[in-house]
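> Mind folding the following:
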Amino acid sequence: MIEMRVRDLGEVTGAALLAGDPERVCRGCVIDSRLVDTDSIFVAFPGERVDGNDFAEKALRAGAGCVVMTRTPEPDVSALAAELGAAVLVCEDPTEFMLRLAHVWRKGLDCTVIGVTGSIGKTTTKDSLAQLLSCRYRVHVTQGNFNNLIGMPLTILSAPRDTEVLVLEMGMDGFGQIEQLSRCAEPDYAVITKIGTSHIGFLGSRENIARAKAEILAGMRPGSLLVLNGEDDFTPFISETFAEPAGIEVIRCGVSDTDDVRAGAAVLDEYGCPHVSITFEDGSTIDTKLSILGSQSVVNALFAAALAHRLGVEPRKIDEQLGKLEITGRRAQVRDAACGARVLDDSYNAAPESVAAALNLLCALPASGRRMAVLGEMGELGDAGAQLHALCGSYAAAKDLDLLVCVGADNAREMADAARLMGMPEERVMLAADTDAVIGRVAGDLRSGDLVLVKGSRFVGLDRFVEEVC
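Now for the predicted structure:
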């Protein structure tokens, strides 16, 4: 983790020392005063409800070596810092402070940096990459969803000094954010998983989403490598408009004979795990089985396998690791309900493309009872929300489900109406206002042998339904 004198913290970030010991050595960085440990750097973020500056004294008493505030400290805070041999820095923008500090720490690490972004699949790709590379390297990786302008710097600042590969997930909800992340991290390798419709409400079109995702190239040097989805319709645009002019090498992963790293047709076993052949750039091939579910997981594993192979991991090791993959929770995980039903828990988040993939998986898995889908509303779709929810409802209708539960308000109604319009019988379509309604109306009706998909954006909170029945 970051280890630096207070004096140097100020110099590299532009923060001003207002009180305390400039020679104090600090270790680690947190933004939550409850996580302060001895010598921590505590960065205070002012918020609408909670102002981190108000917790400066608490952080100092907990052992912080330095507190970074956005306002002039009260006299008692300055006095306490001096008394404890700690320090107080003041900066105008705590996000910029974090980005600058993380950039300096990244530059001091003798490691390879891999950035991962995309509309869907980036967390699965990130987790797969970390596991494949960990059989050869000391890997530090984004935990959970620490992928924004605060979370990614925290990931970098927590990296041990002996890190050999740093795998960073990069998210955004507008232009300029991934550029900031990329300039901070300076990736040697990058992956753009797919250009979908997530965040279309903020950016207006898929082309704009592609432009925003292509910002990952901003911090990359000529000769670096970008991995793209060979079957994504925006891959030529990203390659020709952004990568090639910047001198960035591109490899494509997919199922076409023209892709540089390619997979054969996936065959799902009775548990939904894909069996697939993978051919690498040098012509070497493995026949492997993934431990994660669904055909949609193949391309994400392919991105990871392509980079692992480039970084010297032997094909047999890649094969071995693909059979042991573990990904961040609530992404296409089959769980047993107390009543004997099975729950396909994909409740972490949702986008139209991932809903379609989840419905495909629901229909590919064996079920002796009913097949049901509980689909929550999807966020950040803007003016396209009604149309995209209707498309998901239409797609669900085509799957001949025994029950479709649409959870939410207006957009959930769009889903339900479209499913009925496309011929799904009225008695098989249910509209529920919220997760509590789903629990009340569906949880007690599940039976042994049933298979139920649960998927929606996080704000819907469908994970509570899963916990209720499992």
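> From here on, just use CA atoms for contacts and neighbour counts.
Noted.
> Hmm, R420 is touching V429, no?
Yes. Using C-alpha atoms under 8 Å, R420 makes contact with V429 at a distance of 7.4 Å.
> Could you check which of those two has the larger neighbour count?
V429 (21 against 17; other C-alpha atoms under 10 Å).
> what's Q131 in contact with, if anything?
For Q131, the contacting residues are 321, 325, by C-alpha atoms under 8 Å, 6 or more residues apart in numbering.
> one more to put side by side:
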Amino acid sequence: MIALTAAEIAEAVAGRLRGVENPDQLRLTHADTDSRSMRAAALFIAKPGETTDGHRFIDQALAAGAELVLAERETDTPSGQPHPAVIVDDAVVAMGRLAAEIVTRIRAHSVTTVIGITGSAGKTTTKDLLAALLRPEGQTVAPQGSYNGEVGVPLTVFGAELDTRYLIIEMGADAPGNIRELCEMVRPDIGAVLMVGTAHAGKFGGAEKIAATKGELAELASQQVILNADDAQVAAMADRAAAPISWISSGPSTPGSYAVIAHQMRLDALGRPELTMIFEGRDAEGRSAYPVTSGLIGAHHVTNLLAAAAVAWRAGAAPADIAERLNGLGPSSRWRMERTDRADGVTVINDAYNANPESMREALRTLAILTRGESTGGQRRSVAVLGPMLELGDDSAWRHHQVGETVVRLNIDLTLVVGDEAYPLYRGAIAEGSWGSEVHWVSSLEEAEDWLSTALQPGDVVLFKSSNSAGLRLLGDKMATDERN
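I've put the predicted structure just below:
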């Protein structure tokens, strides 16, 4: 974090200083909500959470090196002395205010490009790809994991310094207006919208409101808007964009001018996209097309590849360098089409970090291609282990039912459905015509593990897919190392 005094922090967050001697001289260079990450000159943010309250860990944070606390109430040491603190009404709101002040100071010091990325799926992968593309161009800060909300975005900003050239912000939303609030916090120069799906539809009240919320980034990016022409709801955001638009597409045509398109895309034997990436215009050597073989698995990652390439290009990277850096670049985050080939011949694909109907269908299509595609050199048995997709609201049952239909239509050989909330998926497969020997349902992870221990055979390709809290990612990890000869 850029160096700020206690007095400057208090002013930025509209807070009240308590127990701080010489606030104009106390300088802070690190800020976090985790007391375990404290060090000298750190600001500990005592944020109340769903399961615990950061105020309980103030003493531990100070003992670990923190020198100032951002808190919602006055607290004291065991001896009765006031903790050195900035007192605010809402710690999360204060985090946003502090992040906005940091962005303002960084912009005043150097040329910094702030990039916002949003979409119902693919944000984290695109962010990781983009960070790898831009780091050779200059000092780049990107979120850890999936930091993308009202807490995660400020934590990302706190990692920036005065010499930060690229600040990448992943923008998630749980309700209308969330993206606008994040944009007002960081003021993105470039905004990329990947796709609109049904993730969190229950919280939003429908896909239309999701599209309206994601489009807030198109409205508020000040220099360039990257839109996915292959998604009708994203393409419709063109009318809302205030900045010039660059299109990406993996289809045969693109409305208006485009930034990057994918040509002649196929999946190789490992399920990795191979494509020719075509950039608008030509480089100094007269070329505009570059072959790319991704290290990611699944055709659905093509949108993420194109978006990262388009943003990097508009941010100043050369097309030839972008293509070279994308070649072989795989996932940097866990449980996203993560492939493990066991010695006994079983291949595990763990994509259970998150799930919605769109990503579920894409993962199943990839499984079908991997086991029956011409590039595989032979047929392997496809096994899908599917858990619940959460936060779908009133549409949950029939959305699960539709995925069950997809399983049958893709001719997945063996499907195991896990958990009560996913039971409609099992019923959907049965209704579509699956025989009982092809689809099974169990209520718990323990039952799923027992079933898989006897059902898997050498040569199987097994996909694990569910929402994060369902825990299938952990079962996938166990199966990736549980080799049976």
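> Need the TM-score between these chains.
Superposed pair, TM-score by TM-score structural alignment, normalised by the length of structure 1: 0.94. Supporting alignment: 458 aligned residues with a C-alpha RMSD of 1.7 Å.
> mind listing the strands for the stretch 351-470 of structure 1?
371-376, 403-407, 429-432, 451-455 (DSSP state E, counting those that start in this stretch).
> and for the shortest one, what span of structure 2 is it aligned with?
Pointing back at strand 429-432 of structure 1 there. For strand 429-432 of structure 1, the aligned range in structure 2 is residues 439-442, judged by TM-score structural alignment.
> Next, the mean deviation of that stretch compared to structure 1.
Once fitted to structure 1, stretch 439-442 of structure 2 is off its aligned match by 0.8 Å on average (mean C-alpha distance after the TM-score superposition for structure 1).
> and the aligned partner of C392 of structure 1 in structure 2, what does it touch?
In structure 2, C392 of structure 1 lines up with V403, judged by TM-score structural alignment. Going by C-alpha under 8 Å, 6+ apart, V403 of structure 2 touches 357, 360-361, 425, 428-429.
> By neighbours, which of the residues you listed wins?
Top of these by neighbour count (other C-alpha under 10 Å): L425, with 32 neighbours.
> So what does it match up with in structure 1?
So, by TM-score structural alignment, L425 of structure 2 is matched to M415.
> wait, doesn't its match sit right on S394?
Yes. Proximity of M415 of structure 1 to S394 meets the contact threshold set by C-alpha under 8 Å, at 7.4 Å.
> show me what contacts the residue most central in space within structure 1?
When C-alpha atoms, centre = their mean is applied to structure 1, the residue found nearest the centroid is T123 (3.9 Å). For T123 of structure 1, the contacting residues are 145, 169, 327-328, by C-alpha under 8 Å, 6+ apart.
> and the two most separated of those?
E169 and I327 (13.4 Å; C-alpha to C-alpha).
> So which of those two has more stuff around it?
Higher neighbour count among E169 of structure 1 and I327: E169, with 28 against 19, using other C-alpha under 10 Å.
> What residue in structure 2 is paired with the more buried one?
In structure 2, E169 of structure 1 lands on E170 (TM-score structural alignment).
> G108 of structure 1 too?
Match for G108 of structure 1 (TM-score structural alignment): R105.
> Same check on S354 of structure 1?
By TM-score structural alignment, S354 of structure 1 lines up with S359.
> ok, now which ones touch the closest residue to that match other than its chain neighbours?
Nearest residue to S359 of structure 2 in three dimensions, chain neighbours excluded: A121, at 7.2 Å (C-alpha to C-alpha, 6 or more residues apart in numbering). Going by C-alpha under 8 Å, 6+ apart, A121 of structure 2 touches 194-197, 199, 359.
> So R100 of structure 1: helix, strand or coil?
helix (DSSP: H, G, I helix; E, B strand; the rest coil).
> so what's it up against?
12-13, 184.
> now with 6 Å?
By C-alpha atoms under 6 Å, 6 or more residues apart in numbering, the contact list for R100 of structure 1 reads T13.
> Then A10 of structure 2?
Per C-alpha under 6 Å, 6+ apart, neighbours of A10 of structure 2: V86.
> still on that earlier bit, what sits up against the match of strand 429-432 of structure 1?
By C-alpha under 6 Å, 6+ apart, stretch 439-442 of structure 2 touches 414-418.
> Relative to T112 of structure 2, how far out is the closest residue to A352 of structure 2 other than its chain neighbours?
Leaving out its chain neighbours, the residue that sits closest to A352 of structure 2 by C-alpha to C-alpha, 6+ apart is K465, at 4.2 Å. Between K465 of structure 2 and T112 of structure 2 the computed distance is 38 Å (C-alpha to C-alpha, to the nearest Å).
> Between those two, which is the more surrounded one?
K465 (33 against 20).
> The more buried one -> structure 1?
Match for K465 of structure 2 (TM-score structural alignment): K455.
> What separation do you get for that match and V355 of structure 1?
7 Å.
> Just give the number of residues close to the aligned residue in structure 1 for R342 of structure 2.
Following TM-score structural alignment, the counterpart assigned to R342 of structure 2 within structure 1 is A337. Other residues lying near A337 of structure 1 total 21 when counted by other C-alpha under 10 Å.
> Can you tell me the closest non-neighbouring residue to A337 of structure 1?
Nearest non-adjacent residue to A337 of structure 1, counting by C-alpha to C-alpha, 6+ apart: C470, 4.0 Å away.
> now swap in S222 of structure 2 and tell me
Nearest to S222 of structure 2 is D189, by C-alpha to C-alpha, 6+ apart, at 4.8 Å.
> Let me see the contact set for the one you found.
So D189 of structure 2 contacts 114-115, 221-223 (C-alpha under 6 Å, 6+ apart).
> Just give me the closest of the residues you listed to S453 of structure 2.
I115 (45.3 Å).
> Doesn't that closest one lie inside a strand?
Yes. I115 of structure 2: assigned to a strand according to three-state DSSP.
> Is it in contact with I190, as I believe?
Yes. Here I115 of structure 2 reaches I190: they are 4.8 Å apart, a contact under C-alpha atoms under 6 Å.
> G329 of structure 1: neighbour count?
12.
> State the number of residues packed around the nearest residue to it once chain neighbours are set aside.
Take G329 of structure 1 and drop its neighbours on the chain: the residue closest to it by C-alpha to C-alpha, 6+ apart is Y348, 7.5 Å away. A total of 20 residues lie near Y348 of structure 1 under the criterion other C-alpha under 10 Å.
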